[in-house]
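**Student:** Below are the sequence and a predicted model; questions follow.
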Amino acid sequence: KRTITLDLSAPTGRDALLRLAATTDVIIENFRPGTLEKWGLGPAELSAVNPRLVLARVTGFGQSGPYAHRPGFGTLAEAMSGFAAITGEPEGPPTLPPFGLADSIAALATAYAVMTALAARATTGRGQVVDMAIIEPILTVLGPQPLWYDQLGYVQPRTGNRSRNNAPRNTYRTADNAWVAVSTSAQSVAERVMRLVGRPELIDEPWFATGSGRAEHADELDEAVGHWIGRRTRDEALAAFEKAEAAIAPVYDVRDVMTDPQYRALDTITEVPDPELGPLRMQNVLFRLSETPGAIRWAGRPHNADTEAVLTEAGLSPSEIAALRATGGTR
């Protein structure tokens, strides 16, 4: 990534962007609908200089519809998608995530959409517009709730850490005041957990044979698992579950993430050089490719650091860049 500044509302800034767009594969923008068009940089103008361009437009509510011109943020998507309504304790308020969940999901969905558009371009030779509304990807990953309601009239309630599909599934406090999370999405794992915590007789109960049946008896199962874990330290509980091939994980904060051996083995938190601050530790590239692995070259470029280099590569002469600065098109 490189960083440049352009004032797109200035005619010279607009013209500079069109010069850049002529040799660009993808432009991503997140202005309110109509803003690019107001500056004379809408899809028609951009496509005219580069018919192969993919323009990804990310907004809160999309490019059309009654809410299109409202200010849109991830928090609103987390509320409107149904996420907040099903998150939290049953008697507590709807709960929002303490980070940009909807924004992050929308970013991943946008990357996928752009790659899809580029794949289509390889066949058609033409670019296209990607219309990404932040309210949509998070709704998609929440699962079949619309179908449940449409066919069964079912509205998923808040259940805290519990699941309506299986049990035991919760977080449990250990004897040394740490927390662990247990999941029994597979029947065989649920049976191993019950044997481990000394309650094998529950396996013979008719309701234990299905995830939904176990979920209906979550109080009893949670009591059994919680009592067993509560008498052991976190390390003891983790070791016993691992030996029994049952699914458990410690509840980490960021300090634990930074020292976990699995994250270290994957280089999930990697060291990146910084000329001013020295080595920085941060999240690595999201995935590993066997033939073309990626890497983080720098943590972040100073604001406006690459304007002159990028514009020169786009074909602007020194006098044109100077005129661009003089007219307020860039800094």
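**Tutor:** Received, thanks.

**Student:** okay, CA-based contacts and neighbour counts for the rest of this
**Tutor:** Will do.

**Student:** Distance of the residue lying closest to residue 72 once chain neighbours are set aside relative to residue 76?
**Tutor:** Ranked by CA to CA, 6 or more residues apart in numbering and with sequence neighbours excluded, the top spatial neighbour of residue 72 is residue 60, at 3.9 Å. According to CA to CA, to the nearest Å, residue 60 and residue 76 sit 8 Å apart.

**Student:** one step back: my guess is the residue nearest to residue 72 meets residue 135, correct?
**Tutor:** Yes: counting by CA atoms under 8 Å, residue 135 is a contact partner of residue 60 at 6.3 Å.

**Student:** on that earlier part again, when residue 60 and residue 76 are compared, which one has more neighbours?
**Tutor:** Counted by other CA atoms under 10 Å, residue 60 and residue 76 do not tie: residue 60 has more neighbours, with 28 against 17.

**Student:** here comes the other one, which I'd like you to weigh against the first:
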Amino acid sequence: MTLLALPLDGIRVIDFSRVLAGPLCSALLGDLGAEVIKIEPPGGDDYRAIGPFSGGESGLFSAMNRNKQSVVIDLKRDEGRALAQALCAQADVVVENFRPGVAERLGIDYAQLAAHNPALVYASVSGFGQTGPESHRPAYDIILQAMCGLMDATGLPDGAPTLVGDSVSDVVSGIFASWGVLAALLARERTGKGTHVDVAMFDATLSLTAAQVARYATTGIAPQRVGNRHPSSAPFGAYRAKDGYFVVAVLNNRLFERFAHALGQPALVDDARFANDAARCENEAVLRACIEAWSGIRSIDEVNTLLSEAGIPVAPIQNIRDALESEQARERGLLVETSSSGGGTMRLPRQPVQFSAWPATRTTRAPRLGEHTLAVLQRQLGVDATHIDALCAAGVLGVDKTVSMPNETIQEMNDA
């Protein structure tokens, strides 16, 4: 049995995607050991120009393009398309997030590439998928949050629909795309055949709201905004303490009895208004007043200590700094310090799954634009340096002029 350095060791990915959903998909594959070759236009991925910046590098680009090599090819030129097609002929996976129809015009759609590489797994991430009346619409995260019911279900009952505080449609689409690629690779091991993985952000975002979808499928009624509480359980939400807010999650009568005693209000257990979860949810406002009469004179730390000691699921409401700098996050290694292209160091997110067979997955810096054009084309296709220079002069290729050793990041990946 071959011992793999990482789960996807030996898998080669050609990544034509840009911005967030597609790059996250390929980054997750790179985390697991896949060789990811990112094909960028001469101007680079748009995310390279989006802040915040550290040492001249975009933090967003760095996070979504860790573990990759950058090759600059102008796909609008015949010579560029031929080189891209040749790279794809040797690949296991292709990832793209063009609007439907664009990849075909560029000569890198599934049908054209699979004709020369039937084992290819080809993942397309788009706003609405490759089929359907909306398929050719452009899509951004806010569009999908609006169209999939996520905004409508988020916020206070008497307030406006509210965006979830991150690009969750992009992120979940990238995660589902990587999941689809892995399933297709597993099937290929059995059949020898690749497939087209079609991921629509619309579909993925609806799948993200699994509980909402289940409620609607069962009742035919669209869920309504309920603010910082659970729509069908209580007490299950955010409550006020003397110095801020905390959350509790009480989901059954046994836990509610323990909760009532922790509050010093055992009579709540025998109150018909709180006899079961449905009754507590219906009378949530009254129950909230009882809880906040107790918590409102105590600090968040005191509330968390008292309720934790009673075995009640409770937590303070933290910001992202609190979460990432916590001892729990440090122990789990969720941020990894790695070298930056400028010679310093930077922290990058590590994929969250841990495997007993491997001590760690891979997290190396994002590449400079065109950093690996020379190395990849020489190694994969045998293109000589003179020809590459001529193609660079003609604007077909781009090479990072600061690279003295083209294999720098490749070696870092091999050593990781």
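**Tutor:** Ah, there it is. From a predicted model like this one, the values you see are computed outputs, not experimental measurements.

**Student:** Superpose the two chains and report the TM-score.
**Tutor:** Here the TM-score for the pair of chains, by TM-score structural alignment, normalised by the length of structure 1, is 0.93; 330 aligned residues with a CA RMSD of 1.9 Å.

**Student:** what do residue 60 and residue 76 of structure 1 both touch?
**Tutor:** residue 135 (CA atoms under 8 Å, 6 or more residues apart in numbering).

**Student:** Enumerate every residue touching residue 70 of structure 2.
**Tutor:** Contacts for residue 70 of structure 2 were tallied using CA under 8 Å, 6+ apart; they are 37, 38, 39, 40, 367, 368, 369, 370, 371, 372, 373.

**Student:** Which position in structure 1 pairs with the first one?
**Tutor:** Taking TM-score structural alignment, the alignment leaves residue 37 of structure 2 unpaired with respect to structure 1.

**Student:** Is residue 37 of structure 2 in a helix, a strand, or coil?
**Tutor:** Classification of residue 37 of structure 2 using DSSP: H, G, I helix; E, B strand; the rest coil returns strand.

**Student:** Touching both of residue 60 and residue 135 of structure 1, which residues are there?
**Tutor:** Common contacts of residue 60 of structure 1 and residue 135 (CA under 8 Å, 6+ apart): 74, 77.

**Student:** Hmm, residue 73 of structure 1 is touching residue 58, no?
**Tutor:** No: with contact defined as CA under 8 Å, residue 73 of structure 1 does not reach residue 58; the gap is 10.7 Å.

**Student:** out of those two, which sits in the busier spot?
**Tutor:** Neighbour count, other CA under 10 Å: between residue 73 of structure 1 and residue 58, residue 58 has more, with 23 against 16.

**Student:** quick one: that one from residue 178 of structure 1, how far?
**Tutor:** Taking CA to CA as the measure, residue 58 of structure 1 falls 40 Å from residue 178 of structure 1.

**Student:** again, but for residue 123 of structure 1
**Tutor:** 55 Å.

**Student:** Need the nearest residue in space to residue 181 of structure 1, chain neighbours excluded.
**Tutor:** Once flanking residues are discounted, residue 181 of structure 1 sits nearest to residue 171: 4.3 Å by CA to CA, 6+ apart.

**Student:** My guess is the one you found contacts residue 178. True?
**Tutor:** No: using CA under 8 Å, residue 171 of structure 1 is not in contact with residue 178, being 10.1 Å away.

**Student:** which one of these two has more residues nearby?
**Tutor:** Between residue 171 of structure 1 and residue 178, counted using other CA under 10 Å, residue 171 has the larger neighbour count: 21 against 15.

**Student:** got the residue ranges for the strands in structure 2?
**Tutor:** 12-15, 35-40, 53-54, 57-58, 68-73, 93-96, 121-126, 195-200, 236-241, 244-249, 314-316, 335-339, 345-349, 397-398 (DSSP state E).

**Student:** For the third one, grab the matching residue range in structure 1.
**Tutor:** If I follow you right, that is strand 53-54 of structure 2. Alignment of strand 53-54 of structure 2 against structure 1: no match, by TM-score structural alignment.

**Student:** remind me, longest helix of structure 1?
**Tutor:** The helix that spans the most residues within structure 1, counting by DSSP state H, is helix 101-124.

**Student:** and that one, which stretch of structure 2?
**Tutor:** Against structure 2, helix 101-124 of structure 1 falls on residues 168-191 (TM-score structural alignment).

**Student:** what about the matching stretch, how far off from structure 1?
**Tutor:** On superposition with structure 1, the mean distance recorded for stretch 168-191 of structure 2 (mean CA distance after the TM-score superposition for structure 1) is 0.8 Å.

**Student:** and for that stretch, what are the contacting residues?
**Tutor:** Contacting residues not belonging to stretch 168-191 of structure 2 are listed as 20-26, 28-29, 93, 119, 121-125, 140-141, 144-145, 193-195, 197, 199-202, 204-205, 208 [CA under 8 Å, 6+ apart].

**Student:** Stretch 280-297 of structure 2 too?
**Tutor:** Applying CA under 8 Å, 6+ apart, the external contacts of stretch 280-297 of structure 2 come out as 231-235, 239-242, 263, 273-274, 303.

**Student:** same thing but 7 Å
**Tutor:** 232, 233, 234, 239, 240, 241, 242, 263, 273, 274, 303 (CA atoms under 7 Å, 6 or more residues apart in numbering).

**Student:** Roughly how far does the residue nearest to residue 242 of structure 2 when sequence neighbours are not counted sit from residue 245 of structure 2?
**Tutor:** Among residues not flanking residue 242 of structure 2 along the chain, residue 296 sits closest, at 4.6 Å (CA to CA, 6+ apart). Here the criterion is CA to CA. By it, residue 296 of structure 2 lies 9 Å from residue 245 of structure 2.

**Student:** Could you do residue 234 of structure 2 as well?
**Tutor:** Counting by CA to CA, the gap between residue 234 of structure 2 and residue 245 of structure 2 amounts to 16 Å.
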